[in-house]
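1. pasting the structure only:
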């Protein structure tokens, strides 16, 4: 059974989804959500996820300790696992992630996988920037990406 619950946070409205075992999605809600065929129910796991997310947004948490099961291709999962290894307060370029996963010519594919990350913030795709150091693409918008990076920069332990 899938469960989803919607929360108002410091960064706006988000939806967190889980499958009974692990977190499967974290979405930024930019408009009214259509009713879905997913039970809206706040589970123990969803409560823990929002608790950890709020601690992160308050500058009190630098990493997440949640079971995760993002759905994607093997390549995407490889990229997302590499994203989880980027330390709090640091960034990597798409090319650097490509090298980390052993395919240095795959920076565009890394960008596409980054774009498809279903568990934003917890799988920190906001920590990936362009090779020139510029902020590029983010599901929550570049303003939010900059805000998250600044939050991390200002709260490094």
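-> Happy to help now that I have it. Source: prediction; values computed, not measured.
2. When you work out contacts or count neighbours from here on, use the C-alpha atoms and nothing else.
-> Fine.
3. Pull the contacting residues for residue 98.
-> Contacts for residue 98 (Cα atoms under 8 Å, 6 or more residues apart in numbering) come out as 79, 104, 105, 106, 107, 110.
4. Please repeat the previous calculation with a cut-off of 7 Å.
-> For residue 98, the contacting residues are 104, 105, 106, 107, 110, by Cα atoms under 7 Å, 6 or more residues apart in numbering.
5. Now render these as a markdown table, adding distance to residue 17.
-> Below are the contacts of residue 98 laid out as a markdown table (distance: Cα to Cα, whole Å):
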| residue | distance to residue 17 |
| --- | --- |
| 104 | 33 |
| 105 | 33 |
| 106 | 30 |
| 107 | 29 |
| 110 | 24 |
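6. Look up how far residue 95 lies from the residue in the chain sticking out farthest from the centre.
-> The C-alpha centroid of the chain is most remote from residue 105, which lies 23.8 Å away (Cα atoms, centre = their mean). Distance of residue 105 to residue 95, computed by Cα to Cα, to the nearest Å: 8 Å.
7. Please compare the first structure with the one that follows:
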């Protein structure tokens, strides 16, 4: 049985391009680079027993949109919005660990695996990182290869590099 859930969608023009923000009644559920692919997101939600009902977000400015804009303008280091994490228990564990990486810092996939008590699950951590539904808010861009290399990012490596440069330049010594 699937639970009918309302989701509210808002497109936001930002310095890194179009972002699509998706909120449930519980909180921020998804951030997409560019226009949202409702078919793919519906399929993903269905796997978790959710039947989405889509609505446009009527508000001109939501707290989430304000905070994303402030972050991308270098005016915010942390997000304080309710979130609705939809994923497997392992994915959620990884995503919660990602939230502990401080602004301007990076960690390797190996370090994240060690943080969650699964030091041999480096590839699984990479897979969970790749499925992060809340890029930027859950800072998967702060995860790099253990050799310091920039590796994979849903928004593309140039966007990852731009986000890390934004944080490094804004970092207070």
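-> Yes, it's here. Keep in mind the model is a prediction, meaning the values are calculated, not measured.
8. Report the TM-score for the pair.
-> The TM-score (TM-score structural alignment, normalised by the length of the first structure) is 0.93; 155 aligned residues with a Cα RMSD of 1.8 Å.
9. for the aligned partner of the residue farthest from the centre of the first structure in the second structure, helix, strand, or coil?
-> The equivalent of residue 105 of the first structure in the second structure is residue 120 (alignment by TM-score structural alignment). Here residue 120 of the second structure is coil, with the state taken from DSSP: H, G, I helix; E, B strand; the rest coil.
10. Name the helix or strand for the nearest residue to residue 120 of the second structure once chain neighbours are set aside, please.
-> With Cα to Cα, 6 or more residues apart in numbering as the criterion, residue 120 of the second structure has its nearest non-adjacent residue at 7.0 Å, and that residue is residue 113. Per DSSP states H and E, residue 113 of the second structure falls inside helix 109-115.
11. do residue 18 of the second structure as well
-> Counting by DSSP H and E, residue 18 of the second structure is found in strand 17-24.
12. so how many other residues sit close to residue 133 of the first structure?
-> Neighbours of residue 133 of the first structure under the rule other Cα atoms under 10 Å: 11.
13. The second structure: which residue goes with that one?
-> Using TM-score structural alignment, residue 133 of the first structure pairs with residue 148 in the second structure.
14. Report the separation between that match and residue 129 of the second structure.
-> Counting by Cα to Cα, the gap from residue 148 of the second structure to residue 129 of the second structure is 17 Å.
15. quick one on the thing from earlier: quick one: distance of the helix holding residue 113 of the second structure to the chain centre.
-> 18 Å (Cα atoms, centre = their mean, to the nearest Å).
16. swap in stretch 109-123 of the first structure?
-> 7 Å.
17. contacts for it?
-> By Cα under 7 Å, 6+ apart, the residues outside stretch 109-123 of the first structure that reach it are 24-27, 64, 70, 76, 79-80, 83-84, 94, 98, 125.
18. so which pair among those is furthest apart in space?
-> 27 and 98 (24.8 Å; Cα to Cα).
19. thinking again about what came up before, which part of the first structure lines up with the strand holding residue 18 of the second structure?
-> With TM-score structural alignment applied, strand 17-24 of the second structure matches the range 12-19 in the first structure.
20. Next, the buried residues of the matching stretch.
-> Buried residues in stretch 12-19 of the first structure, counted by 16 or more other Cα atoms under 10 Å: 14, 15, 16, 17, 18.
21. Kindly report the same for stretch 54-63 of the first structure.
-> 54, 56, 57, 59, 61, 62, 63.
22. The closest residue to the first one other than its chain neighbours and residue 75 of the first structure: what is the separation?
-> Just to be clear, that refers to residue 54 of the first structure. What sits nearest to residue 54 of the first structure in space, not counting adjacent residues and going by Cα to Cα, 6+ apart, is residue 9, at 7.3 Å. The spacing between residue 9 of the first structure and residue 75 of the first structure, counted by Cα to Cα, is 31 Å.
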